[in-house]
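Participant: Provided below are the primary sequence and the corresponding predicted coordinates.
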Amino acid sequence: MSHAPTKPKIAISACLLGHDVRYDGGHKESRLCSRTLADYFDFVPVCPEVAIGLGIPRQPIRLVGNAEKPQALGTRDLTLDVTQPLAAYGQKMAAELGDICGYIFMHKSPSCGLERVKVYHANGAPIDAGGRGIYAQAFCLQQPDLPVEEDGRLNDPVLRENFLTRVFAYSAWQQLRHTGLTRRSLTDFHSRYKYLLMAHNPVQYKTLGHLLGNMAHTDPQEIGPRYFSELMATLKKCATRRTHSNVLQHLCGYLKQAISHEDKQEVQQVISQYRLGIVPLVVPLTLLKHHFRQHPDPYIAQQVYLQPHPENLSLRNAL
């Protein structure tokens, strides 16, 4: 009996899954997370404020002081200072959640927000600069390569596709580490990610290749983590219609002996329509996949670019 592949784990602010853990006793359910993504990922819900002993309901907290290094204080009782407990819990969870492949944080939250969280002067007036939630800041410092995103930004199709591409890449890397880092396995991994990296950042793709090219006298255990950090940084840059079109043209090159003149013209026309914003990315990709099914190429067959996430998520229909 074959085991179904385990779903990648994603940590998530518990309120986004509909848990009633907010200061007012409510939640902020994200249907994208609780309905759509829940089929593809195992969610690990976390609410740092409840975890450090704040009750439900509770007086809200907010960030006060310097935007770079704010404190988390009670809005009614300024002697309530949970800065240290939230930071400590962030470090603790970053160590405990070693097997997650991503984290979805609640936006604007003084504990979980990733950016532009409101910070106030001691007198209650807002500061112009935004800050980062105390828990999120401590967590991300410990796991700098982990794909993280805020719930609100996931409504943007480009950011959503980018985040989930990184989550699946992170998961693939965890599997590689589990089976063992060797020079061969690192080179194969890079080879599979060639066109995906090229779509995100063509210059950085070359840099990563050079890093592995100089591996002859280096321990894969040492170069592997460096390679992976740079890979994740590269994938963070969103691919564009221009870079995708460039990759689609590269893929076409593998069909030039195999398909007819008319078929080539059709492929070129569809790529051009995609580049101009007339059709989404799924259209030229579907056509190319059709031709590669009829004329298989072993190198193209292993390219992550063709399927960086499950097809049923339809992430490329809106790109």
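Facilitator: Nice, I can see it. Numbering: from 1, shown residues only.

Participant: CA atoms for contacts and neighbours, from now on please.
Facilitator: OK.

Participant: report the buried residues of the biggest helix by length in the chain.
Facilitator: Using DSSP state H, we find that the single longest helix of the chain is helix 157-179. Within helix 157-179, the residues that count as buried by 16 or more other C-alpha atoms under 10 Å are 158-171, 173-174, 177.

Participant: what's the answer for stretch 261-278, then?
Facilitator: 267, 268, 270, 271, 273, 274, 275.

Participant: do stretch 56-76 as well
Facilitator: So stretch 56-76, judged by 16+ other C-alpha under 10 Å, has buried residues 59-67, 70-74.

Participant: and these, which is closest to residue 281?
Facilitator: Within the buried residues of stretch 56-76, the smallest distance to residue 281 is 39.7 Å, found for residue 67 (C-alpha to C-alpha).

Participant: wait, isn't that closest one in contact with residue 129?
Facilitator: Yes: counting by C-alpha atoms under 8 Å, residue 67 touches residue 129, with 6.2 Å between them.

Participant: need the residues touching each of those two.
Facilitator: Taking C-alpha atoms under 8 Å, 6 or more residues apart in numbering as the criterion, residue 67 and residue 129 both touch residue 119.

Participant: included below, for side-by-side comparison, is a second structure:
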Amino acid sequence: METKIKIGISACLLGENVRYDGQNALARHITGPLAEYLDFYPICPEVGCGMGVPREPVRLVGTLENNKLMGRESGKDWTGIMRTWAEKTLPQIEEKQLCGFIFKAKSPSSGMCRIKIYPEEGGQPNSYAGTGLFAGMLMERYPLLPVEDEGRLHDIVLRGNFIERLFVEHRWNKMLASGRNMKNIIDFHSRHKMLIRSHDVTLYRALGKLVGEGKHMGLEKLFESYHALMSTALAKKPTIKKNVDVLMHIMGYFKKLLTTDEKKECLELIGNYKTNLLPLIVPVTLMNHYVRKYDVAYLNEQYYLNPHPLELKLRNHA
């Protein structure tokens, strides 16, 4: 990679001692293997808005629809203070061209989902479906930005999908930097066709139609609409069924080139993947072999066959 992918992250996950107890929550499954490819931009909203270290822990109080960020013992209301700080800080996400954000799970300020909300009169939580105050503001302002929390990233499927989206977003930003024109978006879409299809075939077709009609709608609207639709598609997890569809589609490009034995081998490996006997990396590796052997230029440019570095091993278990 020429440049690393810029990504926001809760500061405690990088090992910074900014938690309420003066400790950190170093996430080695994130900072280890991904550090070679990601440029982390740490943010701690609690320290950022003026809370000290160590400090009184906070929690969400109220209802799912209407809650506040309050001190557990003192009852101090930090909602307005954090909102004011966040409004000044959030524009940096766009200014720094961050391609995603990793939140601290279960945090009342940074948790993206399943946050406890306590009743005002005290007692046990009345909801476990809240969103951290800062995380909620970030996701509302940048609804297309790939986001996850470090807890969910232990799941290999969620992890693979998130990392894949980061790489696509990174390539999208690089394409924008080279100019918003029809040539660039046609090339971008052409190289991502198979990848998008593996997430949602309906939206894949809609994106193709959008690019085909793009010259009649104006570049600004075209790029905005494409990014929104693409992000929606990529947010949907690939499944074995979807990948089998793409693999069979790729195999169609070789139908006049493969020998009888080669076709048999392809179908056998795809079938074993379909029945969960082999990980995705096996049939994809074979497809890459035939792309090189038969010099199929169109497939050689498809990011589906090489969406991220092999060293991350994201397709070795799916």
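Facilitator: Noted; the coordinates are in hand. Just so we're clear, the structure is a prediction, and the values are computed from it rather than from any experiment.

Participant: thinking again about what came up before, and the buried residues of stretch 261-278 of structure 1, which of them are in helices?
Facilitator: Filtering the buried residues of stretch 261-278 of structure 1 for helices - DSSP H - leaves 267, 268, 270, 271, 273, 274, 275.

Participant: for the stretch 151-300 of structure 2, which segments count as helices?
Facilitator: Using DSSP state H, counting those that start in this stretch, the helices of the stretch 151-300 of structure 2 run over 156-178, 182-197, 201-212, 219-234, 240-251, 260-274, 281-294, 297-300.

Participant: possible to save those as JSON lines with distance to residue 88 of structure 2?
Facilitator: JSON lines is the format used below for these (distance: least, C-alpha to C-alpha, whole Å):
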{"stretch": "helix 156-178", "distance to residue 88 of structure 2": "23"}
{"stretch": "helix 182-197", "distance to residue 88 of structure 2": "32"}
{"stretch": "helix 201-212", "distance to residue 88 of structure 2": "35"}
{"stretch": "helix 219-234", "distance to residue 88 of structure 2": "24"}
{"stretch": "helix 240-251", "distance to residue 88 of structure 2": "41"}
{"stretch": "helix 260-274", "distance to residue 88 of structure 2": "48"}
{"stretch": "helix 281-294", "distance to residue 88 of structure 2": "44"}
{"stretch": "helix 297-300", "distance to residue 88 of structure 2": "44"}
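
Participant: go through those and name the closest to residue 44 of structure 2.
Facilitator: helix 156-178 (21.2 Å).

Participant: do you know how far the aligned partner of residue 17 of structure 1 in structure 2 is from residue 41 of structure 2?
Facilitator: For residue 17 of structure 1, the aligned position in structure 2 is residue 14, judged by TM-score structural alignment. Residue 14 of structure 2 sits 10 Å away from residue 41 of structure 2, going by C-alpha to C-alpha, to the nearest Å.

Participant: who has more neighbours out of these two?
Facilitator: Neighbour totals were compared for residue 14 of structure 2 and residue 41, and residue 14 leads with 19 against 16 (other C-alpha atoms under 10 Å).

Participant: OK, contacts around the more buried one?
Facilitator: 24, 25, 26, 27, 31, 42.

Participant: adding secondary structure and neighbour count, write the residues you listed out as JSON lines.
Facilitator: Shown next, in JSON lines, are the contacts of residue 14 of structure 2 (DSSP: H, G, I helix; E, B strand; the rest coil; neighbours: other C-alpha atoms under 10 Å):
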{"residue": "24", "secondary structure": "coil", "neighbour count": "16"}
{"residue": "25", "secondary structure": "coil", "neighbour count": "17"}
{"residue": "26", "secondary structure": "coil", "neighbour count": "16"}
{"residue": "27", "secondary structure": "coil", "neighbour count": "15"}
{"residue": "31", "secondary structure": "helix", "neighbour count": "15"}
{"residue": "42", "secondary structure": "strand", "neighbour count": "17"}
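
Participant: residues contacting stretch 303-316 of structure 2, please?
Facilitator: Outside stretch 303-316 of structure 2, the residues that touch it by C-alpha under 8 Å, 6+ apart are 33-34, 156, 159-160, 163-164, 167, 191-192, 194-195, 279-281, 284, 287-288.

Participant: scratch that, stretch 23-39 of structure 1
Facilitator: By C-alpha under 8 Å, 6+ apart, stretch 23-39 of structure 1 touches 15-21, 55-60, 151, 313.

Participant: equivalent range in structure 2 for stretch 59-68 of structure 1?
Facilitator: Going by TM-score structural alignment: stretch 59-68 of structure 1 matches residues 56-65.

Participant: equivalent analysis for stretch 88-96 of structure 1, please.
Facilitator: So stretch 88-96 of structure 1 sits over residues 84-92 in structure 2, by TM-score structural alignment.

Participant: what is the burial count for residue 299 of structure 2?
Facilitator: 19.

Participant: distance of the nearest residue in space to it that is not next to it in sequence from residue 298 of structure 2?
Facilitator: Nearest non-adjacent residue to residue 299 of structure 2, counting by C-alpha to C-alpha, 6 or more residues apart in numbering: residue 291, 6.5 Å away. Per C-alpha to C-alpha, residue 291 of structure 2 is found 9 Å from residue 298 of structure 2.

Participant: now do the closest residue to residue 161 of structure 1 other than its chain neighbours against residue 68 of structure 1, distance only.
Facilitator: Take residue 161 of structure 1 and drop its neighbours on the chain: the residue closest to it by C-alpha to C-alpha, 6+ apart is residue 315, 5.6 Å away. Using C-alpha to C-alpha, one obtains 35 Å as the distance from residue 315 of structure 1 to residue 68 of structure 1.
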